[in-house]
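Asks: this one's sequence-less:
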């Protein structure tokens, strides 16, 4: 794996962390439009990552970052506070984000065949 690809996946993980954090704050802060907006942001990142890398890893990398951020936001703080409440919106965001991540990783496009693949097919 080349350095550019490693940096791309690392950037996608960091973007997933930031998207999970922002989504956690938005879904709780806006009463009616927060959950759809947070899920749309996550879906855009997951699908965009899969399109950027032309593979499932492009959806899995930001989803992993998103999941880490969401799990950290669900743990109680020493003061007893939660970022996620026990409301329906928080559960829709958690399970909806996981479902979107699985969907984007499942329907990711295969990598574009390179010159080596074309030469191999022509010789067979």
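Replies: Everything's here; your move. Note that the structure is a prediction, hence the values are computed from the model and not measured.

Asks: Please make it C-alpha for all contacts and neighbour counts, starting now.
Replies: Will do.

Asks: Next, name the residue at the spatial heart of the chain.
Replies: A centroid search over the chain (Cα atoms, centre = their mean) returns residue 63, at 3.0 Å, as the residue closest to the centre.

Asks: can you tell me how far the residue lying closest to residue 49 once chain neighbours are set aside sits from residue 44?
Replies: Spatial nearest neighbour of residue 49, excluding adjacent residues (Cα to Cα, 6 or more residues apart in numbering): residue 58 at 4.3 Å. Taking Cα to Cα, to the nearest Å as the measure, residue 58 falls 12 Å from residue 44.

Asks: helices and strands around the longest helix anywhere in the chain, which ones?
Replies: Longest among the helix segments of the chain by residue count, using DSSP state H, is helix 3-29. Packing partners of helix 3-29 (3 or more Cα pairs under 8 Å, 6 or more residues apart in numbering; DSSP states H and E): helix 34-53, helix 57-74, helix 88-106.

Asks: then this one, side by side with the first:
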């Protein structure tokens, strides 16, 4: 016979509040990464014109999304950070009346945009789902 421990309702609701807050913070982290990456992705290594910062932004996005998923114990955390980055990136891709765009159609822009999308998707897909729950919500 398996005895299941009953968790009080107050603890359960506070655990949900902490989880929602953690996912919201990860979404905001994705927004910040999209903000910083949009303005910093076009640094080139001269004289070979390799956009090193675009590659760095893509690697950082993968690391944050994958790390968030591993720490929170599920794909939803990786998706929260990735979706924040995607929302901010789409804002910067939209043109303005003046004709300005933040992410230009050059090599660094393509690496940042398409590489970031591949990195975010890959991080979400390779994040393992642990059934033990989040490190944030478990008792130690």
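Replies: It's in. Only a predicted model underlies this, so the values are computations on that prediction, with no experimental measurement involved.

Asks: returning to what we had before: map the residue nearest to the centre of the first structure across to the second structure for me.
Replies: Aligned by TM-score structural alignment, residue 63 of the first structure pairs with residue 82 of the second structure.

Asks: Go ahead and confirm that match touches residue 120.
Replies: Yes: using Cα atoms under 8 Å, residue 82 of the second structure is in contact with residue 120, at 5.5 Å.

Asks: can you list residues touching both of these two?
Replies: Taking Cα atoms under 8 Å, 6 or more residues apart in numbering as the criterion, residue 82 of the second structure and residue 120 both touch 61, 65.

Asks: How far does stretch 66-76 of the first structure sit from its chain's centre?
Replies: In this view, stretch 66-76 of the first structure has its centroid 13 Å away from the chain centroid, taken as Cα atoms, centre = their mean, to the nearest Å.

Asks: same thing with stretch 106-120 of the second structure?
Replies: 14 Å.

Asks: Name the nearest residue to residue 67 of the second structure, ignoring sequence neighbours.
Replies: Distances taken as Cα to Cα, 6+ apart place residue 78 nearest to residue 67 of the second structure, at 7.6 Å, with adjacent residues excluded.

Asks: what sits against the one you found?
Replies: Residue 78 of the second structure makes contact with 64-69, 120, 123-124, 127 under the criterion Cα under 8 Å, 6+ apart.

Asks: Any chance of a PyMOL selection covering the buried ones in those residues?
Replies: Buried subset of the contacts of residue 78 of the second structure, written as a PyMOL selection, criterion 16 or more other Cα atoms under 10 Å:
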select buried, resi 64+65+66+67+68+69+120+123+124+127
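
Asks: Which one of the contacts of residue 78 of the second structure is nearest to residue 89 of the second structure?
Replies: Using Cα to Cα, residue 120 comes nearest to residue 89 of the second structure of the contacts of residue 78 of the second structure, at 12.3 Å.

Asks: Show me what the closest one lines up with in the first structure.
Replies: Using TM-score structural alignment, residue 120 of the second structure sits opposite residue 101 in the first structure.

Asks: Not counting sequence-adjacent ones, nearest residue to residue 41 of the first structure?
Replies: With Cα to Cα, 6+ apart as the criterion, residue 41 of the first structure has its nearest non-adjacent residue at 7.0 Å, and that residue is residue 19.

Asks: tell me the contacts of the one you found?
Replies: Residue 19 of the first structure touches 41-42, 66, counting by Cα under 8 Å, 6+ apart.

Asks: now the second structure: which of the residues you listed match?
Replies: Contacts from those that recur in the second structure, judged by both residues aligned by TM-score structural alignment, their matches' Cα atoms under 8 Å, are 42, 66.
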